[in-house]
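Engineer: this one's structure only:
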């Protein structure tokens, strides 16, 4: 049967249209855009845009995935982020023990099979990282890739699988193996030289996790990971546009250097997003929020308090990015990176959509055709 909505304005991923109908089938796929509509169709005031896709979500709603790797936790994280326009996300587990990784994988598998809104896979950020660039990750859990982790990453019941690793810590042959298993390999938390980074990209790695942060910097005689990320036109880069992880000037440089379509907005959000709490434990430390900045008791940044619509507004306000391009950075480009059939409102795409008001606040969110958030 499906449902038809009439958008006052619609950004379909390419252009803005006025007074346009969108029909969603029972399968959660868009069956048509445009065409005749009945007078009973619901009218949507504001701007209807593709749903946001966040490939790096550590937590939300007072829950950190590492501390509670369960389906109920994923439901709370989903509820926290969909109020900010996130219609699909990769729950992200930072460096931890193998049993915790396995429980997280089981939770994601169950969440996908039981249709928890937005859960489309899993992002393992570590544990195969550089201790020199570990950031807030727990050093005691950092380790080399073993057959146990390979077996975990090979699980096809996990949906979209993404692994962040340091290329100096994982053999090129193992990167090829991961890619052959259908894993998206991102490079990050690394002190690698440019040649090592290039070799990993040539072996099939396709992206960089939180550009600039926890990676070897650009120098005049050694491009490092940052320089290589900016140089390689074929690689995607995640960008935490919160003003703490990356300055507006560094964001502007990345926008100039990277081809259009290769910069993605991510949040790296922690448990405090969507909650009133101001601190939480992280392993043997405490993370505290001051304003929208999260700092560990040992001094380093510890994830972010950013949400996706906030990232869209920031990249527009600070870097002069046009709204349509900022929306693509939050939807179409991450969809293309991970191979998700969304990020655009067109026939045959997933019905992941967000309704924005004139102040670029989220009014409603749909995930695979289901309305999962409505602001009252």
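Structural biologist: Now that the structure is in, tell me what you want to look at. Since the model is a prediction, treat every value here as computed from it, not as a measurement.

Engineer: switch to C-alpha atoms for all contacts and neighbour counts from now on
Structural biologist: OK.

Engineer: measure residue 301 to residue 284 for me?
Structural biologist: Separation of residue 301 from residue 284 (CA to CA, to the nearest Å): 15 Å.

Engineer: who's more crowded, the two?
Structural biologist: residue 301 (18 against 8; other CA atoms under 10 Å).

Engineer: hmm, the more buried one is touching residue 289, no?
Structural biologist: No - here residue 301 does not reach residue 289: they are 10.2 Å apart, not a contact under CA atoms under 8 Å.

Engineer: host element of residue 110?
Structural biologist: helix 98-113 (DSSP states H and E).

Engineer: okay, one more to line up with it:
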């Protein structure tokens, strides 16, 4: 594995933009972020291996010209933590429900090209046999080398959802909570189930929430018509996340706040937004951030197999959907996932949602890392963190993607060719 020095550019941190004096990547980890002078940085130093760790690692003496490190020139670019997508069904013609390694690897490569360095392949509600097969495929590749983004585990969107708020999901695949089925899914996942979306109002859902919470699975609310009171009870039992906030649920009313009123006001719940300019008016991103605060919202794609493909007709959740100008919908006009990447979501948040770049990047990196309990490994440019790093140009286009210290996407030469014309 190569070691790198990233010179120049601006670091995008939670506190703002910082001039980069030199960021050292060593052994797949961020050894030291670029807040020091280069001449003192590379003359030999020591740092803790992980934040809060007492272990000290002494790095060898080296200069920029010694050949010990490969230099990456980030002049004129933004350096950000890699993006983490907690909700993604497919991309580049593949779907998680294809239930095979090739589909997942191609998805991992495609979404890496859009700035995603780790993600949760999302298993749609389907028959028990189909969900089991898809979950097995995800578990087999979790935390393995994909040539693209790292698969952190699976997200089950269903099957315990409300058919009245099915959205683009096939309502025939939605069913009442079943502890035996849930136990079987957990066993199949072998510790690789990281999130499950449920409807808080369904009878018997309390036991499902508690079972998953005990197993360390993040429980999310969505595809629901729950009342405010029902949702608050579910939060009491362990719900900590809300998928595609404002979508596939009843609208909020000032005398009947419903699920939205509960997840927006509960400080322990993190809310997810799909910033494709179709699922939400850009002003709703501002509203979400103003209510939940900088730590309380994430960006996700909810991307389907049509992402990265041309307009046309595709299959999602066993149903035919149409893509036109990037907008995905069922024949009845219901939105059906999205075709965006995480980098596109960040750009939309900045350009149309009037959200600052540091805040948009936090919503795409640090916040989802914290949802999964991985904030000591991913989501920031701190010593000891995984070297999941992006270089974005001034237009916030992805120019380089590094996953755990390995460059998987490099478009810097394309940038040089454009500049030379």
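Structural biologist: Ah, there it is. Because the structure is a prediction, the values reported are computed rather than measured.

Engineer: just give the TM-score of the two.
Structural biologist: With the length set by TM-score structural alignment, normalised by the length of structure 1, the two chains reach a TM-score of 0.94; 374 aligned residues with a CA RMSD of 1.8 Å.

Engineer: next SSE downstream of the helix holding residue 110 of structure 1?
Structural biologist: strand 121-125.

Engineer: so what does residue 91 of structure 1 match up with in structure 2?
Structural biologist: With TM-score structural alignment as the criterion, residue 91 of structure 1 lines up with residue 121 in structure 2.

Engineer: in a strand, its match, correct?
Structural biologist: Yes - counting by DSSP: H, G, I helix; E, B strand; the rest coil, residue 121 of structure 2 is part of a strand.

Engineer: tell me the contacts of the nearest residue to residue 17 of structure 2 once chain neighbours are set aside?
Structural biologist: Residue nearest to residue 17 of structure 2 in three dimensions, not counting chain neighbours: residue 11, with 5.6 Å by CA to CA, 6 or more residues apart in numbering. Contact analysis of residue 11 of structure 2 by CA atoms under 8 Å, 6 or more residues apart in numbering lists 17, 18, 19, 20, 34, 78, 79, 80.

Engineer: not counting sequence-adjacent ones, nearest residue to residue 280 of structure 2?
Structural biologist: Distance criterion CA to CA, 6+ apart; nearest residue to residue 280 of structure 2, sequence neighbours excluded, is residue 274 at 7.0 Å.

Engineer: which one in structure 1 is aligned with that neighbour?
Structural biologist: So residue 274 of structure 2 corresponds to residue 240, using TM-score structural alignment.

Engineer: was I right about its match contacting residue 263?
Structural biologist: No - counting by CA under 8 Å, residue 240 of structure 1 does not reach residue 263; the two are 10.4 Å apart.

Engineer: from residue 64 of structure 1, how far out is the alignment partner in structure 1 of residue 258 of structure 2?
Structural biologist: Residue 258 of structure 2 maps onto residue 224 in structure 1 when the alignment is built from TM-score structural alignment. Note on residue 224 of structure 1: its distance to residue 64 of structure 1, by CA to CA, is 32 Å.

Engineer: cool, residue 327 of structure 1 as well?
Structural biologist: Relative to residue 64 of structure 1, residue 327 of structure 1 is positioned 27 Å away (CA to CA).

Engineer: and what of residue 289 of structure 1?
Structural biologist: 15 Å.

Engineer: who has more neighbours, these two?
Structural biologist: Ranked by neighbour count (other CA under 10 Å), residue 289 of structure 1 and residue 64 place residue 64 first, with 26 against 17.

Engineer: spatially, what comes nearest to the more buried one if we skip its sequence neighbours?
Structural biologist: Counting by CA to CA, 6+ apart, residue 64 of structure 1 lies nearest to residue 271, which is 4.9 Å off, once chain neighbours are set aside.

Engineer: try residue 100 of structure 2
Structural biologist: Closest to residue 100 of structure 2 by CA to CA, 6+ apart is residue 137, at 5.6 Å.

Engineer: for that neighbour, list the residues it contacts.
Structural biologist: 99, 100, 101.

Engineer: mind doing that once more with 10 Å?
Structural biologist: 96, 97, 98, 99, 100, 101, 102, 103, 104, 131, 154, 189 (CA atoms under 10 Å, 6 or more residues apart in numbering).

Engineer: wait, the first one touches residue 138, no?
Structural biologist: Yes - between residue 96 of structure 2 and residue 138 there is a contact under CA atoms under 10 Å: 8.0 Å.

Engineer: who touches both of these two?
Structural biologist: Joint contacts of residue 96 of structure 2 and residue 138 (CA under 10 Å, 6+ apart) are 104, 121, 122, 123, 154.
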